[in-house]
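Q: here you go, sequence then predicted model.
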Amino acid sequence: MSDLHRNATVVDLHNDLILLVDHFDRRGKPGHFAEFWLPQLRAGGVKVQVLPICLEDQFQSEGGLRRTLLLAERIHRLAEEHPADVQICLTGADVDAAVAAGRIAFVLALEGAHGLGQDPELIRTMGRVGVRVVSLAHLGRTFLADGSGLDDSSRGGLTPQGIEVLDEMERLGIVFDVSHLGVAGVDDVLARASRPLLATHSGCRAVADVHRNLSDQQVKAISDLGGVIGVAAAIPPFIDPARPTAARVVDHIEHLASVGSIDAVGLGPDFVDDYFDEVFGGWQTPGLGLTPDWEVAEIRRPADLPKLTDEMVSRGFSDEDVRKVLGGNAMRVLRTVMGVPGRPAE
């Protein structure tokens, strides 16, 4: 690991590790985080970890709220079990303090707000348990919005409840995440949002034309709003199914910078290979609209992240721009929005 990478504030905007922690918990192996993920995060130089709560299909209706709260509680217990290594953070100041103390800052997130059901007021409950980043849909439909997996059959935008949740998130200081929203939903958010937001784990359609990636128009709008797009470096079809290399990840970074701004680029690798391998014996893509016939990503685990720094340096990125991509830009959004009350409810 280079000194540049080691000394940067590396922010991973999306890692579903809590699903694998829960999987091993239920099989009598509660030490999985300490044995696997903590060394991986340290080896990758990760100092801020956004931890999304993603619900498997069987929990996305009646069991959504219960499953969401159970996984949120498990994240809190991780922090209690490893107080010298990790810390739950509610504000940008909390994140800065955790990083300064040598701890990994955990930021709770929802990937698809299934637990809210049709009750927008529950976003306030999520805020009370520490959630600070939220997307409204995953691959399919919720009461709030359509996910990008429905773009071929439906282009529904935000529902009235979804608009209410967006407005309340801006009021409370919860960061909005447009990754996984369908085309119309992204457009709705960008037309209404007044604060910087995130696309925690996405890519560029101009580089890899898949429904989960963003168009140049969307990239420009997110950049103009002061937002940040985390490149999904660990997901081959979002990067390049034939060549999911560190070099192709940096191709996405360069394109985002050219269309929007270098200030709009971050990292949201989405490290899910180990989860799919352990739970399903390989990639499973129900509703994703993709055929899992791609090559293995070069950026497969957190320990691989320094390869991106090396690739950016080899292409002539300045140290300042490398630090921005690794986490400086994401930190700006977290400091500006996370836990900072915004506009009053209309």
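A: That came in fine, so what should we check first? Numbering: from 1, shown residues only.
Q: contacts and neighbour counts: CA atoms only from here.
A: Will do.
Q: for the chain, longest helix please?
A: Determined from DSSP state H, the single longest helix within the chain is helix 64-81.
Q: for the next helix or strand after that one, packing partners?
A: Following helix 64-81 in sequence order, the next helix or strand is strand 86-88 (DSSP states H and E). Helices and strands touching strand 86-88, by 3 or more Cα pairs under 8 Å, 6 or more residues apart in numbering; DSSP states H and E, are helix 64-81, strand 104-111.
Q: downstream of strand 86-88, the next helix or strand is which one?
A: Counting by DSSP H and E, what follows strand 86-88 is helix 92-100.
Q: buried stuff in that next one?
A: 92, 94, 95, 96, 98, 99 (16 or more other Cα atoms under 10 Å).
Q: so which elements touch that helix?
A: Short answer (3+ Cα pairs under 8 Å, 6+ apart): helix 92-100 packs on strand 46-54, strand 104-111, helix 329-337.
Q: got the residue ranges for the strands in the stretch 151-300 of the chain?
A: 175-176, 198-202, 228-231, 265-267 (DSSP state E, counting those that start in this stretch).
Q: nearest to residue 274, of those strands?
A: Among these, the nearest to residue 274 by Cα to Cα is strand 198-202 (17.3 Å).
Q: need the contact partners of the closest one.
A: Contacts with strand 198-202, where a contact means Cα atoms under 8 Å, 6 or more residues apart in numbering, come from 13-14, 175-179, 212-214, 222, 227-232, 238, 267-270, 333.
Q: what separation do you get for residue 3 and residue 103?
A: Distance of residue 3 to residue 103, computed by Cα to Cα, to the nearest Å: 19 Å.
Q: ok, these two, which is more surrounded?
A: Of the pair residue 3 and residue 103, residue 103 is the one with more neighbours under other Cα atoms under 10 Å, namely 22 against 7.
Q: who's in contact with that one?
A: By Cα under 8 Å, 6+ apart, the contact list for residue 103 reads 47, 84, 85, 86, 87.
Q: hang on, the last one packs against residue 106?
A: Yes. Counting by Cα atoms under 8 Å, residue 106 is a contact partner of residue 87 at 5.7 Å.
Q: who has more neighbours out of these two?
A: Between residue 87 and residue 106, residue 87 has the larger neighbour count (other Cα under 10 Å), namely 27 against 23.
Q: of all the helices and strands packed on helix 92-100, which one is nearest residue 244?
A: strand 46-54 (21.2 Å).
Q: who are the packing partners of the closest one?
A: Using 3+ Cα pairs under 8 Å, 6+ apart: strand 46-54 touches strand 10-12, helix 17-25, helix 64-81, helix 92-100, strand 104-111.
Q: let's bring in a second model and compare:
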Amino acid sequence: MTQAFPIFDGHNDLLLHLHASGDRGGDSFVSGREGHLDLEKCRAGGFAGGFFAIYVPPEDHSGSARTAPVSTDRARKVTLEMAGILLRLTRAHPDAIRLCTTADQIETARKDGAIAALMHIEGAEGIGPELGELEVLHAAGLRSLGPVWSRPNIFGHGVPFAWPASPDIGPGLTEAGLRLVAECERLGILIDLSHLNEAGFWDVARLSSRPLVATHSCVHALSAQSRNLTDRQLSAIAESDGLVGLNFGCQFLREDGQRRDDTDLSVMVRHLAYLVERLGETGVALGSDFDGALMPRAIGTAAGLPALVEAMQQAGFGAPLIQRICWQNWIDLLRRSIG
């Protein structure tokens, strides 16, 4: 029988889908919805908390328009609306899901049987160059931010989706991006490196005094996706006492870069083992991308997380390491980064 482990997850796109469906209170998360995440699925799979992303979708999803820049005015509106969904959901159902801003609050939520939600921004288009919106969002509970998604904005350049390709695409952070990183450092907001191009990654590594973190990424040496991390990047994360959350998206895991849900869980375990070798047992966690990517069929939704635990056990991962990957490494990292 598979031993149960609580899961803290580095990334999901639930808020995007709640916003798109018009569910401004997030009630379908509690009552049940199609997709990867709802309360029943989370409880069935041991999903006890994670980063809940605010992401502004493109107006046009076709071709290159998908990764074209979006306007600050529209992005600000959507960002605040999604933040509002998370706030209303967690206030209306505190026994089911709670907004957390510290590691201690996350641990308390787990003990109380509530899902711990950490507010995260994936692509900071909703923040202007003067950064006033950042103060407001931090006051609302924001504790993690990726300066870019896979498109350019006023802060830097995201990595477009390409295989096989290098993440070394384009220039690094802009002057506004450098100010954004400095302000996040001051406020105690984690900087997520997952969608930054390589030049931007090294800018953050140079500027930041905190651990380097990629909330939902995979290994470039095993799958040559531009979104994945090179060995040199992994070494820098290890040197900073940082962390990588493994992305479950099939195209980021597979050696052939294909988006196929028949991806075997042994492929995920291979990435995890590689990350453990490079980062040590304290530097590896999970960053599913639930509701934002194609999952391996053997997992499917949050309810299927025990299948990954079983795959780790079958590969010889001991219980202490699995507990670290599933929960403790994120908690320890957050305690070092945001308190």
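A: Everything's here; your move. Worth saying up front: this structure is predicted, and the values here are computed from it rather than measured.
Q: got a TM-score for the two of them?
A: Overlay of the two chains. TM-score (TM-score structural alignment, normalised by the length of the second structure): 0.87; 316 aligned residues with a Cα RMSD of 2.3 Å.
Q: identify the farthest-apart pair in the contacts of residue 103 of the first structure.
A: Maximum pairwise distance in those, criterion Cα to Cα, is 13.1 Å, between 47 and 84.
Q: neighbour-wise, which of these two wins?
A: Higher neighbour count among residue 47 of the first structure and residue 84: residue 47, with 25 against 13, using other Cα under 10 Å.
Q: gap between stretch 129-140 of the first structure and the chain center?
A: Centroid displacement of stretch 129-140 of the first structure relative to its chain, using Cα atoms, centre = their mean, to the nearest Å, is 9 Å.
Q: so that stretch corresponds to what in the second structure?
A: The counterpart of stretch 129-140 of the first structure in the second structure, counting by TM-score structural alignment, spans residues 140-151.
Q: from residue 85 of the first structure, how far out is residue 114 of the first structure?
A: 30 Å.
Q: the more surrounded of those two?
A: Higher neighbour count among residue 114 of the first structure and residue 85: residue 114, with 28 against 19, using other Cα under 10 Å.
Q: distance of the more buried one from residue 146 of the first structure?
A: Distance from residue 114 of the first structure to residue 146 of the first structure, by Cα to Cα: 12 Å.
Q: mutual contacts of these two, please.
A: residue 137.
Q: on that earlier part again, quick check, nearest of the contacts of residue 103 of the first structure to residue 64 of the first structure?
A: The closest of the contacts of residue 103 of the first structure to residue 64 of the first structure turns out to be residue 87 (Cα to Cα; 25.5 Å).
Q: tell me who's in contact with the residue opposite the closest one in the second structure once aligned.
A: Counting by TM-score structural alignment, residue 87 of the first structure corresponds to residue 98 in the second structure. Listed by Cα under 8 Å, 6+ apart, the contact partners of residue 98 of the second structure are 90, 91, 109, 114, 115, 116, 117.
Q: what about the first structure, which of these hold up?
A: Shared contacts between this structure and the first structure among those (both residues aligned by TM-score structural alignment, their matches' Cα atoms under 8 Å) comprise 90, 109, 114, 115, 116, 117.
Q: any idea what sits nearest residue 269 of the second structure, other than its immediate chain neighbours?
A: Spatial nearest neighbour of residue 269 of the second structure, chain neighbours left out: residue 312 (6.2 Å); criterion: Cα to Cα, 6 or more residues apart in numbering.
Q: which element is that neighbour on?
A: helix 305-314.
Q: and that helix against the first structure, how far off on average?
A: Helix 305-314 of the second structure: mean distance to aligned residues in the first structure after superposition is 1.0 Å, counting by mean Cα distance after the TM-score superposition for the first structure.
Q: and the next helix or strand after that helix, which stretch of the first structure?
A: Using DSSP H and E, the next helix or strand after helix 305-314 of the second structure towards the C-terminus is helix 319-323. Under TM-score structural alignment, the match for helix 319-323 of the second structure in the first structure covers residues 319-323.
Q: who's in contact with the matching stretch?
A: Under the criterion Cα under 8 Å, 6+ apart, residues 4, 5, 8, 9, 10, 262, 309, 312, 313 lie in contact with stretch 319-323 of the first structure.
Q: tell me the contacts of the fourth one?
A: When the contact criterion is Cα under 8 Å, 6+ apart, the partners of residue 9 of the first structure are 46, 47, 48, 99, 323, 326, 327, 328.
Q: quick check: the fifth one vs residue 308 of the first structure, distance?
A: What that stands for is residue 323 of the first structure. Distance from residue 323 of the first structure to residue 308 of the first structure, by Cα to Cα: 11 Å.
Q: which one's more surrounded, these two?
A: Legend: neighbour count by other Cα under 10 Å for residue 323 of the first structure and residue 308, higher for residue 308 (24 against 20).
Q: pretty sure the more buried one contacts residue 251?
A: No. Taking contacts as Cα under 8 Å, residue 308 of the first structure lies outside contact range of residue 251: 10.8 Å.
Q: dump the helices and strands packed on helix 92-100 of the first structure into CSV; add distance to residue 131 of the first structure as well.
A: Output for those, formatted as CSV (distance: least, Cα to Cα, whole Å):
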stretch, distance to residue 131 of the first structure
strand 46-54, 9
strand 104-111, 5
helix 329-337, 13
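Q: which among the ones you listed is found nearest to residue 169 of the first structure?
A: In terms of Cα to Cα, the element of those nearest to residue 169 of the first structure is helix 329-337, at 9.8 Å.
Q: how about the aligned partner of residue 218 of the first structure in the second structure, what does it touch?
A: In the second structure, residue 218 of the first structure lines up with residue 233, judged by TM-score structural alignment. Counting by Cα under 8 Å, 6+ apart, residue 233 of the second structure touches no other residue.
Q: and residue 233 of the second structure, how far is that from residue 53 of the second structure?
A: 23 Å.
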